[in-house]
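Student: pasted the sequence and its predicted model underneath.
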Amino acid sequence: MNFTFRFATLSLFLVSAATALAGPDSHYDELFDESGEVRAHYAEVFKIYSRLSKEQRERIRKKSVKDFSGDNALLPLPRVIPEDEFEGTLKKGIEQRGTALRMFIEDYFSGK
C-alpha cells in the first residue's frame, strides 16, 4: 500500500496504546485507532520514531523547545494528513482562506 504524505505544521503527542483505549469519552487519537493499532498513514513515521532511543527523542524535544520557544515549540511527530483527507477537505478550505486573505490585503493597500 502506497501513501502520499503531506505534513502539516500541527503536531501531536505520542501517546500509548493504553491511552488510546481509555474510552469513548477520552479523546480522538491521531496516531492510534480505536483498537490501539497505529493508523495506516502513521505507520512509516511511527516505525522510524520507535527506533529512536529515549535519549534521542529527548534531544529532539529539547532542540525543538530551544529553537521554537514558548507556544511555538514543535512536538516530536508531525501531524500526518492522508492525501485523500487533504485533497477532499483541507485543500478547499486552505484555498478559500488564502483567497479571502489576499482580497483583504488588496483592499487594504489599494485604499478602497
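Tutor: Received it, and whenever you're ready, just let me know what you need.

Student: please make it C-alpha for all contacts and neighbour counts, starting now.
Tutor: Fine.

Student: and Ile81, helix, strand or coil?
Tutor: On the three-state scheme (DSSP: H, G, I helix; E, B strand; the rest coil), Ile81 is labelled strand.

Student: could you measure from the residue nearest to it when sequence neighbours are not counted over to Leu101?
Tutor: Of all residues not flanking Ile81 in the chain, Arg6 sits nearest, at 5.8 Å (Cα to Cα, 6 or more residues apart in numbering). Going from Arg6 to Leu101 by Cα to Cα, to the nearest Å gives 23 Å.

Student: try Thr19
Tutor: Here Thr19 is placed at a distance of 39 Å from Leu101 (Cα to Cα).

Student: what's the longest helix in this protein?
Tutor: The longest helix of the chain (DSSP state H) is helix 91-110.

Student: near Arg79, how many other residues are there?
Tutor: Arg79 is flanked by 19 other residues according to other Cα atoms under 10 Å.

Student: the structure to be compared is supplied as follows:
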Amino acid sequence: VCGASSGRVHGYHWRTVADVPVDGRRVVVRVRVRRLVCPTRGCRHTFREQVPGVLERYQRRTARLNRQVKAVVKELAGRAGSRLLAILAMGLSRHTALRALLRIP
C-alpha cells in the first residue's frame, strides 16, 4: 500500500500453475514464493512476491501458456477453440476460451 520495498520474510507459499504441454502431456509447475511483510512502521500488510515474465498476478497459467491460448482463441473462439486446445493437451472449457478472448485488448 505504501510502496516501500521489503526483504522481511513472513513465510512461504506454494503456487501451482499450468505450463505449456510437452509431448501431449500436461505440465504443472509448483513455485515457492515468499510472503513478505511491509517494513513501514504501523503498516501490517503482507504481500506475496511476484515472478515477472513467468506468472501474472492471480493467474493459474504461465504467461507462455496464456500467449498460446490467446493465439488459438483469437482464431477459433468458443467450442472450436476448446476442441483444438483439448487436442493440444491444453484443455479449457468453451466458457474459459471466450473469457480469454474477451481479455485480449
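Tutor: Great, that's in hand. These numbers were taken from a predicted model, which means no experiment stands behind them.

Student: tell me how the two chains score on TM-score.
Tutor: After superposition, the two chains reach a TM-score of 0.26 (TM-score structural alignment, normalised by the length of the second structure), with 43 aligned residues with a Cα RMSD of 3.9 Å.

Student: check which residues of the longest helix of the first structure are buried.
Tutor: Neighbour-count burial for helix 91-110 of the first structure, counted by 16 or more other Cα atoms under 10 Å, picks out no residue.

Student: just to revisit the earlier point, secondary structure class for the residue nearest to Ile81 of the first structure?
Tutor: Of the three states, Arg6 of the first structure takes strand according to three-state DSSP.

Student: so who does it touch?
Tutor: Arg6 of the first structure sits next to 80-83, 86 when contact means Cα atoms under 8 Å, 6 or more residues apart in numbering.

Student: out of the residues you listed, which is most surrounded?
Tutor: Within these, most neighbours by other Cα under 10 Å means Val80, with 21 neighbours.

Student: now the helices for the second structure?
Tutor: When assigned using DSSP H, the helices of the second structure occupy the ranges 63-75, 79-87, 94-103.

Student: I'd like those helices written out as JSON lines, with distance to Val20 of the second structure added.
Tutor: Shown next, in JSON lines, are the helices of the second structure (distance: least, Cα to Cα, whole Å):
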{"stretch": "helix 63-75", "distance to Val20 of the second structure": "5"}
{"stretch": "helix 79-87", "distance to Val20 of the second structure": "11"}
{"stretch": "helix 94-103", "distance to Val20 of the second structure": "16"}
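
Student: adding distance to Arg15 of the second structure and mean neighbour count, write those out as CSV.
Tutor: As requested, the helices of the second structure are arranged in CSV below (distance: least, Cα to Cα, whole Å; neighbours: other Cα atoms under 10 Å):
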stretch, distance to Arg15 of the second structure, mean neighbour count
helix 63-75, 14, 17
helix 79-87, 23, 18
helix 94-103, 20, 16
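
Student: nearest to Arg34 of the second structure among those helices would be which one?
Tutor: Among the helices of the second structure, helix 63-75 comes nearest to Arg34 of the second structure, with 19.7 Å by Cα to Cα.

Student: still on that earlier bit, can you tell me how far the residue nearest to Ile81 of the first structure is from Ile94 of the first structure?
Tutor: 14 Å.

Student: and Arg67 of the second structure, how far from Val9 of the second structure?
Tutor: For Arg67 of the second structure, the distance to Val9 of the second structure equals 32 Å [Cα to Cα].

Student: er, Gly81 of the second structure actually
Tutor: Plainly put, Gly81 of the second structure is 42 Å away from Val9 of the second structure if you go by Cα to Cα.
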